[in-house]
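Chemist: predicted model and sequence follow; I will ask about them next.
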Amino acid sequence: MPKVTKYPRLRTKVYKGKGGKAYVYYVYDMRKENKPDIRLGTDYAKALQKWDELHNLRPQDIGRIEEAFARWEERELPKYSADTYAGYLKNLRTIRPVFGQMVWDEVDLPTLRQYLDLRTAKTQGNREMSLLRLIWGKAKLWGMTRTPWPAEGIRGWKNEENARVFEVTPELFRAVYAQADQVLRDSMDTASATGMRLKDVIAVEMPRNGLLKRIANKTQKVKGAIEFDIADSPVLTRIVQRRELVDTLCPNLLVLPNGLPVTYRMISRRWEDARDAAAYRAEVTGDDELGKRIRQMYLRDMRSFAANLAEDIDEASKLLDHSSVNVTRKHYRTRATRLKAVR
């Protein structure tokens, strides 16, 4: 007969920390459900209390991080734009099985760091920790916990990230532009002239009273929306003049020749075809280095190209609609700052 225990499914686990020191903690065995074991902590008395809640089907979420996860998903997540919503939801689904059944004081800095060490996608792990901190702050606001964020005031505890640095030179721009059809050319021109993200380029409507109005889909900014005077831009003027010749009810600036709206996938496919053609053209003429650089370029790099065309870093930051000049400098502005010698 199987051994009868006073606390069924209560198991003890031992692991070694740094320096070889052994640690003991308790878990609720979830192998029957083919799920990860639920951690009950290192304190035996508290572990028995949590075991009682789980084993006797008492409410499991009260006092646990899952309570905050559920409330945040219901109340806060729908407030974000579509792209941010999708990213946060993906991150939430990753951290929920790990931290959901923990109580607040179980999560300390070594636990967070261990999660990042075990996470194979290092940059994504940082994003997941940022979301956990965001939800943690909301939980404190809602009165679910008084426990401070374990990494508060600690620098360098996340995985190191290296910002991608890639400069779109006029040569690279012209190489792909030469292989593009008119729809892609208009997309590249609009993005590089205004600094818009691709989804904003696709969604922006025809100008009114000579002004092209942009409202960023990513940030959902309505107050202080950015406007461009078409008359100030030869590039935008040509695009608008061509667009006015198309017979369509679509209000968007960019449309297909038959008047149908342009989609994200259409532009992406056109970009990949034009970029590959441009790279191949460079390679067959013996310029392998140029071909390599062309293949490394993304359509989103048009924003970086626009930032470098701006007069200075402040103008570039405004063009890209950034809240901080530091973001522009770190991720987009690759053009060197030219100073005047003082003597």
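Modeler: Now that the structure is in, tell me what you want to look at.
Chemist: CA only for contacts and neighbour counts going forward, please
Modeler: Noted.
Chemist: how close does the residue most central in space within the chain get to residue 24?
Modeler: By Cα atoms, centre = their mean, the mean C-alpha position of the chain lies nearest to residue 87, the distance being 6.2 Å. Note on residue 87: its distance to residue 24, by Cα to Cα, to the nearest Å, is 35 Å.
Chemist: same question for residue 38.
Modeler: Applying Cα to Cα to residue 38 and residue 24 gives a distance of 14 Å.
Chemist: show me which of these two is the more surrounded one.
Modeler: residue 38 (21 against 13; other Cα atoms under 10 Å).
Chemist: just confirm that one contacts residue 101, I think it does.
Modeler: Yes - assessed by Cα atoms under 8 Å, residue 38 is found in contact with residue 101 at 6.4 Å.
Chemist: which stretches of the stretch 101-250 of the chain form helices?
Modeler: For the stretch 101-250 of the chain, the helices defined by DSSP state H, counting those that start in this stretch occupy 109-118, 122-141, 170-179, 182-194, 198-203, 234-243.
Chemist: this is the other structure I want to compare:
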Amino acid sequence: MRARTRSRKYSDPVTYYFYDAGGQPRKEIPLGTDYVLAVKKWAELETKKQVPAVTFNQLAARYIHDIINSGKTAPSTAKRYQAWLKPLQQFFGNPDAPLNKIHPSHISQYLQWRKDTPTTANNEISLFTIMWNYGRELGYTNQASPAQGVKKHTLKGRKDVYIEDHIYKFVYSHADETIRDLMDLAYITGQRPIDLVKIHSHHIHDGILHITQQKTGAKLRFHITGDLADIINKRNTGSYLFHNSQGAPLTRKALTERWVRLRHNLIARYPEMAKDLESFQFRDLRAKAGTDIYLSSDADTARAQLGHTSTAMTKQYIRKDKVLEPLKRK
């Protein structure tokens, strides 16, 4: 509120009050000379003043700057987020929707629009909620995510896939030495493929293997004993444990290509096992490890081995329930 005092020749000075409405040129609304009434009118005008709502593209730009491009997420995660964000911006950002105008019905419409890729659509809505909650932290909105309570696509996913021991042993028996060691390492540690191929001799000291997960940054330590010791003693030559045929460090992509090639060759030779082999992805060994630890111990032990922060996350990797014992008759 602005105040201007004007002198008078034959009486006391008078103070006039104004509401600054901004604009170019500046616009001022007179509020009178009574201070109490002027404050009341100023408050009424201030309440009526409309603050432009934050839009989806503004939220997306802030999230890209603060999170995706900031190095706070793993490169692979940032790449996925960028891919998932494109259709979200196409739907909610063209035209640019104010956050307070996005409702649950729009989330349902989005899922229907992306029905041809249901898994990706579900992931995109998960990212939408992550971004929305970040916007709440910034004060962009005080509303809960409109995706909350909206049913996503029902998927026939990989959460039911468990690699039985006989399938594991069958593939293992036909694999080369590098793939065998990687399979063993994936199973006995429960780590992701990307973290296995990046193990370097620098991660091995004082009888402990140190792994920092690329996806989450979780730091894990494994005593180098038993099968783990056998693999490390054989492969620890002062560099990366795993290399390609040219001697360069083995990449995650190269591992996948070798795995797919092995699987296809086995399907061609043993078509009767095609169903089991087709569903066997290398990453399933992480779920097998988590499941087997849970079956022999408990969910919290599996959580620690997989590097999760909560057992709720670990339960997504557990593919079997424990065998129950019947009660004895009294």
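Modeler: Received the coordinates, thanks. Quick caveat: nothing in here was measured; it's all calculated off a predicted structure.
Chemist: in what helix or strand does the residue nearest to the centre of the first structure lie?
Modeler: For residue 87 of the first structure, the enclosing helix or strand under DSSP states H and E is helix 82-99.
Chemist: now that helix on the second structure. Mean distance?
Modeler: Aligned to the second structure and superposed, helix 82-99 of the first structure gives a mean residue distance of 1.1 Å (mean Cα distance after the TM-score superposition for the first structure).
Chemist: in the second structure, what stretch matches that helix?
Modeler: Aligning helix 82-99 of the first structure against the second structure (TM-score structural alignment) gives residues 75-92.
Chemist: translate residue 263 of the second structure into the numbering of the first structure.
Modeler: Residue 263 of the second structure maps onto residue 275 in the first structure, by TM-score structural alignment.
Chemist: what about its match, how many residues nearby?
Modeler: Residue 275 of the first structure: 27 neighbours (other Cα under 10 Å).
Chemist: list the contacts for it?
Modeler: Shown in contact with residue 275 of the first structure (Cα atoms under 8 Å, 6 or more residues apart in numbering): 176, 179, 294, 295.
Chemist: in a helix, it, correct?
Modeler: Yes - assessed by DSSP: H, G, I helix; E, B strand; the rest coil, residue 275 of the first structure belongs to a helix.
Chemist: what lies in contact with stretch 293-312 of the second structure?
Modeler: With Cα under 8 Å, 6+ apart, stretch 293-312 of the second structure has contacts from 189-191, 213, 218-220, 286, 290-291, 313-315, 318, 320-322.
Chemist: quick one: buried ones out of the residues you listed?
Modeler: Among these, those scoring as buried are 189, 190, 191, 213, 220, 286, 290, 291, 314, 315, 318, 320 (criterion: 16 or more other Cα atoms under 10 Å).
Chemist: just put these in TSV and tack on distance to residue 68 of the second structure.
Modeler: Putting those into TSV (distance: Cα to Cα, whole Å) gives the following:
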residue	distance to residue 68 of the second structure
189	29
190	27
191	24
213	18
220	25
286	26
290	29
291	32
314	25
315	27
318	30
320	35
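Chemist: return the member of the residues you listed nearest to residue 17 of the second structure.
Modeler: residue 213 (62.5 Å; Cα to Cα).
Chemist: tell me which of the helices of the stretch 101-250 of the first structure is the most buried.
Modeler: Ranked by average neighbour count under the criterion mean count of other Cα atoms under 10 Å, the helices of the stretch 101-250 of the first structure are headed by helix 182-194 at a mean of 22.
Chemist: which residues in the second structure does that helix match up with?
Modeler: Helix 182-194 of the first structure corresponds to residues 177-189 in the second structure, going by TM-score structural alignment.
Chemist: how big's the offset between that stretch and the first structure?
Modeler: Its aligned residues in the first structure lie a mean 0.9 Å from stretch 177-189 of the second structure after superposition (mean Cα distance after the TM-score superposition for the first structure).
Chemist: any chance you could list what contacts that stretch?
Modeler: For stretch 177-189 of the second structure, the external contacting residues (Cα under 8 Å, 6+ apart) are 172, 192-193, 196, 222, 227-228, 231, 242, 259, 282, 285-286, 288-289, 305-306.
Chemist: what's residue 166 of the first structure aligned with over in the second structure?
Modeler: That one, residue 166 of the first structure, aligns with residue 161 by TM-score structural alignment.
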